[in-house]
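Trainee: predicted model, plus sequence, below.
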Amino acid sequence: MAWVYLSRVVHGPCAALSALIESVGVLEAARAVRESALPESLREPTERRRGIDTAARDLELIERLGGRVVTPDDPEWPAWRLLGLTQLDAGRDRDGAIPLVLWVRGPRSLLESSERAVAVVGARCSTAYGNQVTGEIVSELAAQGWTIVSGAAFGIDGMAHRAALAVDGPTIAVLACGVDRPYPAQHERLIDEIADTGLVVSEYPPGAAARKHQFLARNRLIAALADGVLVVEAGLRSGARNTVKWSRRLGRPALAIPGSVNSAASVGCHRMIRDGEALLVTRAEEVIDEAGPLRLSLPDGARADNPADALSGDEALIFEALPVIGSRRPSELADQSGLPLSAVRAVLPALELAGLIGAGENGWHRTASPRSTTPR
């Protein structure tokens, strides 16, 4: 009840509230919000709706829809997937905070469905070429058991969901409004189909309308719930590029499909490829190669039983900056390694995937016995 109450009070990401919950617990945080016994940073975000407590009604409504609310206390919470959001700089990424709760419709486990997933996004006004490429790549990915994550929008998003459904593959639609308010309205049937066999997810409570800034915040969840982001067609100013930004901040690979040099629908993809923001891919195999499990390259003669010996570049610098005993926060690792904080945050998830480091309440630390990895 406390989680649900707070979800409606702030409507979306709120780093200050997340920090308060981490510090005092959700029950005490809810009491503080109700009584306005709060630090200055939380008074303005909570003042307008702190007197609205519809938690019981919201829970009843989501149950009538056949859905549920998933909180950080639940086994279904995708904690590892969302871990990267806790490492973002709240001052730089105002909408980058971890969601308070996730409202979910659908029969699948959110935790299990997001363990092997690719986000597929792109232009709302997609071309026949974009739709064809999306259908071919997504069908193959879904048939191989990859979950397709997207935003249920017109164009590439909708095509990605339909292609996954067509092969009975898993798909997750992340909405920027309540899960009881299909957006766009013309996709109500599609979203219902996704809820029947996949998952429809939102951090916004039932009844919440879609607002412009919520789409940008929603994009971080699309990126966070996947192993990588694939863009198929995008204009120069595109929401898909915003999703790529979140993917890069979280240390996940960003991929883009090239198009005709004469196509305005592919200008954004070409710019991202040229500027090094996204890697060019053309087939499902290439997507899997980049988004699949991390396989650190081993130089000739390196010992496979100690993956740390194979590290180089930024990975080696950051691993060496970690003490044998104890933990370090990203800012401390940046100071000690001499790398920018953004580079540190990008490398940490990769080292964790390799089993070399872990994260705790005091920061990042070396693991006791790193697992062996397969050479690429």
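Mentor: Looks like it arrived, so ask away.
Trainee: only C-alpha atoms from now on, for both contacts and neighbour counts.
Mentor: OK.
Trainee: quick one: the residue nearest in space to the middle of the chain and Leu175, what's the gap?
Mentor: By C-alpha atoms, centre = their mean, the mean C-alpha position of the chain lies nearest to Ala224, the distance being 1.3 Å. When distance is defined by C-alpha to C-alpha, to the nearest Å, Ala224 is 14 Å away from Leu175.
Trainee: for Val149, same thing?
Mentor: Applying C-alpha to C-alpha, the value for Val149 to Leu175 is 11 Å.
Trainee: let's bring in a second one:
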Amino acid sequence: MRRCVPGLAELGWVVVSGAAFGVDGAAHRGALSAGGATMAVLACGVDVAYPRGHAELIGRVAEQGLVIGELPPADHPTRSRFILRNRVIAALTRGTVVVEAEYRSGSLVTARSAQRLGRFTMGVPGPATSGLSAGVHELLRGEGVLVTDAAEVAELVGEIGDLAPARRGPVLPRDLLDAASARVLDALPCHGSVSGRDIARTAGTSADEALGRLYELHSLGFVERAGEGWQLTPRPTRMGGPRRGGP
């Protein structure tokens, strides 16, 4: 939520939520902090600040965005009106993102309304053992789409071509090796040493080529001599002990 909402606001999307405590409030604050627009849909009259603890937040939303409600001024919220409010949130948006939801959460009501309207439903997963994430995981087992940041949300609800960037982990030193050197390195076992001839056979190259690559890998710290053979250079573990394998 901390990354997703500000990112959507910076992309020009209006963040719509219900001004409630928890995720709703975090969504509005995230949009406001990024200088974006946000809309609060209330389960009461627009002149009634509910919950009262969010009176200041609702005021900021009114200044920087929009506060709306179906009910006449001075009407107060009831349990059934929150359910009705959620269907309005679903209708106003291109997609609904569920961040935290128990099995009987109002967020799931919003998601089901969005699905009936043919809108996108998305979920941000949480710990598998958390009851607060049980509803999100149930949504993802059905028609919901897993998202982790603003770019992935925009890819679904945006225009054609609004693609999220490709995801990949950090670049490791071995990722910078050329294909031939990488094959030779992969030919070494995780434990123990092996002869240059066996390495060449496993890597599918000549003995001379393999030997040249091994000396190159040695200079880079990936491998070391072990008698008549070669082995991977031990690396320290997090606890300080040796571990087999190149950088």
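Mentor: Sure thing, it's come through. Predicted model only: the values in this text are computed from it and were never measured.
Trainee: TM between them?
Mentor: Between these two chains, after superposing, the TM-score reads 0.64 (TM-score structural alignment, normalised by the length of structure 2); 161 aligned residues with a C-alpha RMSD of 1.1 Å.
Trainee: what number of residues lie near the counterpart of Leu230 of structure 1 in structure 2?
Mentor: Matched across to structure 2, Leu230 of structure 1 falls on Val97, judged by TM-score structural alignment. Val97 of structure 2 has 22 neighbouring residues, counting by other C-alpha atoms under 10 Å.
Trainee: same deal with Ala111 of structure 2?
Mentor: Ala111 of structure 2: 28 neighbours (other C-alpha under 10 Å).
Trainee: tell me how far the aligned partner of it in structure 1 lies from Gly251 of structure 1.
Mentor: Aligned counterpart of Ala111 of structure 2 in structure 1: Val244 (TM-score structural alignment). Here the criterion is C-alpha to C-alpha. By it, Val244 of structure 1 lies 10 Å from Gly251 of structure 1.
Trainee: hmm, back to that, which ones are touching the match of Ala111 of structure 2?
Mentor: Neighbouring residues of Val244 of structure 1 by C-alpha atoms under 8 Å, 6 or more residues apart in numbering: 223, 229, 254, 277-278.
Trainee: so it: helix, strand or coil?
Mentor: helix (DSSP: H, G, I helix; E, B strand; the rest coil).
Trainee: quick one: the strands in structure 2, in order.
Mentor: 15-17, 38-42, 66-69, 95-98, 120-123, 145-146, 223-226, 229-232, 235-236, 242-243 (DSSP state E).
Trainee: what's the matching range in structure 1 for the fifth one?
Mentor: It stands for strand 120-123 of structure 2. Counting by TM-score structural alignment, strand 120-123 of structure 2 pairs with residues 253-256 of structure 1.
Trainee: what about the matching stretch, distance to the chain center?
Mentor: Its chain's C-alpha centre and that of stretch 253-256 of structure 1 lie 14 Å apart, by C-alpha atoms, centre = their mean, to the nearest Å.
Trainee: what's the answer for stretch 207-226 of structure 1, then?
Mentor: Worked out by C-alpha atoms, centre = their mean, stretch 207-226 of structure 1 lies 10 Å from the chain centre.
Trainee: list the buried residues in that stretch.
Mentor: Neighbour counts using 16 or more other C-alpha atoms under 10 Å place 208-210, 214-226 of stretch 207-226 of structure 1 among the buried residues.
Trainee: kindly report the same for stretch 276-287 of structure 1.
Mentor: For stretch 276-287 of structure 1, by 16+ other C-alpha under 10 Å, it's 277-281, 284, 287.
Trainee: start to end distance for that stretch?
Mentor: End to end - C-alpha to C-alpha - stretch 276-287 of structure 1 spans 16 Å.
Trainee: contacts for it next, please.
Mentor: The contact list for stretch 276-287 of structure 1, computed with C-alpha under 8 Å, 6+ apart, reads 137-138, 140-141, 230, 244, 248, 253-258, 269, 272-273.
Trainee: identify the farthest-apart pair in the buried residues of stretch 276-287 of structure 1.
Mentor: Distance extremes for those: the farthest pair is Glu277 and Ala284 at 19.4 Å, using C-alpha to C-alpha.
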